[in-house]
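[1] Following is a predicted model, sequence given first.
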Amino acid sequence: MNLAGKVAIVTGGVSGIGLATAKAFLLKGAKVIIADFNEEGGQQVEQQLKQDNGDVTFVKVDVASEASVEKLVATTVKQYGRVDIMVNNAGVGVLGVTHELTYEDYHKVISVNQDGVFFGSKHAIKNMLEHGDGGVIINTSSVLGSVGEGGAFAYNASKGAVNLMTKSLALQYAEHKIRVNAVAPGYVESGMVSKEALGDFYDALVDKHPIGRLGQPEEIAHAIVFLVENEFVTGSTLMIDGGYTTQ
C-alpha cells in the first residue's frame, strides 16, 4: 500500500509509539487523525505537526467507550471521506499481585486494551466495507501477550486477547482486502519508562532484553509502517522486542 493520500487514525497518538507512528505516516504523505484522551496534549501535538505542514487533526476519544470510538470514525469520515488505516494503539497497564487486584483496576485494563481494539476495529471496518477499497488494521500488542509476567495479570490477559483478535479479524475480512496485523513491542523508552522514572528497576528491564537496551518508539513505528505497506502480510503479530521472547 502506498500511504500517500491515505487516511489513518492512530489512537494513543499524543505520545510514545502513537506519536512516532503518526509522524511516520505523515512523512509518507498520509492524512492522520491523532486520537487520544489527553485533550491538552493532543491540541499541542496537532499544532506542532501542522507547523511541519502535516495534514493532521486531533480528536479526543475514550477508546473504552463504543460511542466515543464511533464518533471518532464518523468525524474522520466527515473530514477526510474515509478510513484506510486504523492503528489501535491506546493502552494502559496496572501492576500488582492478582489477589489484591480490584475488579475496577482489572476492568479498566481490559476495557482500554481489549475493548478498545474491538471498538476501533469494528467501526473502522464498517467504513472500509462501505468504501470497498479494503484497508489495514494494526493493533498494538506486547511481548506480554505471549509470555507471562508476575504482577501483570490483567495486562497479560488483554494483550494475549489482542493477538487472537488480530488473527480472527484477519481471517474474517481477508476476502474484503482488509488486512489485520499486530506489533508486539518489548519495553520501550517513554516518560514513564526511563532511568529517571524507574531507577534501579530500569536496569532490571534492560536485562530482560538480550540486545542490551530498551526499544525506541520510532523503531515500533517503522514496523507499523512496514505492516501497512506490505500487502502480503495479514494475521501476523510481529515481535519487536530486542530478543525478549527468544529466551
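    Nice, I can see it.

[2] Please count neighbours and contacts with C-alpha atoms only from this point.
    OK.

[3] tell me the helices in this structure, going along the chain?
    Secondary structure of the chain (DSSP state H): helices located at 16-27, 39-51, 66-80, 103-110, 116-131, 153-173, 195-198, 200-207, 217-229.

[4] Off-centre distance for the longest one?
    Taking the mean C-alpha point of helix 153-173 and that of its whole chain, the gap between them comes to 13 Å (CA atoms, centre = their mean, to the nearest Å).

[5] From Ser65, how far out is the residue most central in space within the chain?
    For the chain, the residue sitting closest to the mean C-alpha position, by CA atoms, centre = their mean, is Asn89 at 1.7 Å. Distance, Asn89 to Ser65, by CA to CA, to the nearest Å: 15 Å.

[6] by contact count, what packs against the longest strand along the chain?
    Longest strand of the chain, by residue count under DSSP state E: strand 178-185. Counting contacts by 3 or more CA pairs under 8 Å, 6 or more residues apart in numbering; DSSP states H and E, strand 178-185 packs against strand 135-140, helix 153-173, helix 217-229, strand 237-240.

[7] Single out the most deeply packed of the ones you listed.
    strand 135-140 (a mean of 27; mean count of other CA atoms under 10 Å).

[8] Can you pull out the residues in contact with that one?
    Residues outside strand 135-140 that contact it (CA atoms under 8 Å, 6 or more residues apart in numbering) are 83-90, 117, 121, 125, 128, 162, 166, 177-185, 224, 227-228.

[9] mind redoing it with 7 Å?
    84-89, 117, 121, 128, 177-184, 228 (CA atoms under 7 Å, 6 or more residues apart in numbering).

[10] A further structure is provided below for comparison with the first:
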Amino acid sequence: MEVNGKVALLTGGVGGIGKCIARALLENGASVVLFDLNNEKGQEFKQQMEAEHGKGRVHFVSGDVTKKEDLERAFKETLEKFSYLDIMLNNAGIGDEKRWEDMININWVALVRGSNEALKIMSKKAGGKGGVIVNTASIAGLMAYTFGPIYAGTKSAVVGFTRSHGA
C-alpha cells in the first residue's frame, strides 16, 4: 500500500512497536496522529519525529484508549488537524495476566471501538472514501500460549475480528 500523503491514527503510538510503525509511516510520506497514555514520552517523540520529518506531519493526543471519550477525541483531533483519516492502526496493548481486566479492555474492547469509529469515517457505505484498518495481534492469538492464556484470548479475538471484517 502506498502511504505517501495518507493520514494515520496510531494507538499505542509511543511504545516500542508504535514508534517503529510511526517512523515507517513518516519515512514513507504519511502524516501520523500518535495516541498514547504517556503524555511526556508522546510530546518528546512528537518533537523528535518533527525534527526528522518536518513540522505539521505529526500530532500527539494524550489519552486512555479504554476511555470512549478519549478515543473519540483522538478521532476528532485527527479530522481537525488533517481533515481525513486513511489508516487506523489499533496497536495499543499490554500483556499482564495480573491485570487481566485491563488487558481485555486495552487489547480487545478498545480495538473494537477504534475499528468501529474508523469505519464511521472511512467506510464507503457511510460516505467515506475508504481506508485501511490494521489491528496488532500476536502469534499468541494463533496457538496455545500457556504463559498467558488471557493474553492469548485477547489476541485470538483480534485475529477472529480482523479476519471476519476482512472477509
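    That came through fine. Remember, predicted model here, so these are calculated numbers, not experimental data.

[11] Fetch the TM-score of the aligned pair.
    Once superposed, the chains reach a TM-score of 0.92 (TM-score structural alignment, normalised by the length of the second structure), with 163 aligned residues with a CA RMSD of 1.3 Å.

[12] From Val117 of the first structure, how far out is the residue nearest to the centre of the first structure?
    8 Å.

[13] Map Met88 of the second structure across to the first structure for me.
    Here Met88 of the second structure is matched to Met86 in the first structure, going by TM-score structural alignment.

[14] what sits against that match?
    8-10, 124, 136-138.

[15] List which of those are still in contact in the second structure.
    Checked against the second structure using both residues aligned by TM-score structural alignment, their matches' CA atoms under 7 Å, those keep these contacts: 8-10, 124, 136-138.

[16] follow-up on the earlier one: now tabulate the helices of the first structure in a markdown table and tack on distance to Phe58 of the first structure.
    Output for the helices of the first structure, formatted as a markdown table (distance: least, CA to CA, whole Å):
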| stretch | distance to Phe58 of the first structure |
| --- | --- |
| helix 16-27 | 11 |
| helix 39-51 | 6 |
| helix 66-80 | 10 |
| helix 103-110 | 24 |
| helix 116-131 | 16 |
| helix 153-173 | 25 |
| helix 195-198 | 28 |
| helix 200-207 | 32 |
| helix 217-229 | 19 |
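
[17] Could you point out which of these sits nearest Leu95 of the first structure?
    helix 153-173 (8.0 Å; CA to CA).

[18] Which other helices and strands does the closest one contact?
    Under the contact definition 3 or more CA pairs under 7 Å, 6 or more residues apart in numbering; DSSP states H and E, helix 153-173 of the first structure sits against helix 103-110, strand 178-185.

[19] hey, which of those is tucked in deepest?
    Buried most deeply of these, by mean count of other CA under 10 Å, is strand 178-185, with a mean of 27.

[20] Quick one: the residues in the second structure that it pairs up with.
    Under TM-score structural alignment, there's no match for strand 178-185 of the first structure.

[21] same check, this time on stretch 7-22 of the first structure
    Counting by TM-score structural alignment, stretch 7-22 of the first structure corresponds to 7-22 in the second structure.

[22] Could you measure from the residue of the second structure most remote from its centre over to Lys67 of the second structure?
    Distance from the C-alpha centroid of the second structure peaks at Thr146, with 26.7 Å (CA atoms, centre = their mean). As judged by CA to CA, Thr146 of the second structure and Lys67 of the second structure stand 30 Å apart.

[23] likewise Arg73 of the second structure?
    Counting by CA to CA - Arg73 of the second structure and Lys67 of the second structure are separated by 10 Å.

[24] Next: Ala8 of the second structure.
    20 Å.

[25] Tell me which of those two has more neighbours.
    Ala8 (27 against 14; other CA atoms under 10 Å).

[26] ok, the nearest residue to the more buried one once chain neighbours are set aside - contacts?
    For Ala8 of the second structure, ignoring the flanking residues on the chain, the nearest one in space by CA to CA, 6 or more residues apart in numbering is Ile87 at 4.4 Å. Counting by CA under 7 Å, 6+ apart, Ile87 of the second structure makes contact with 7-9, 131-133.

[27] ok, and those residues in the first structure?
    Those retained in the first structure, by both residues aligned by TM-score structural alignment, their matches' CA under 7 Å: 7-9, 131-133.
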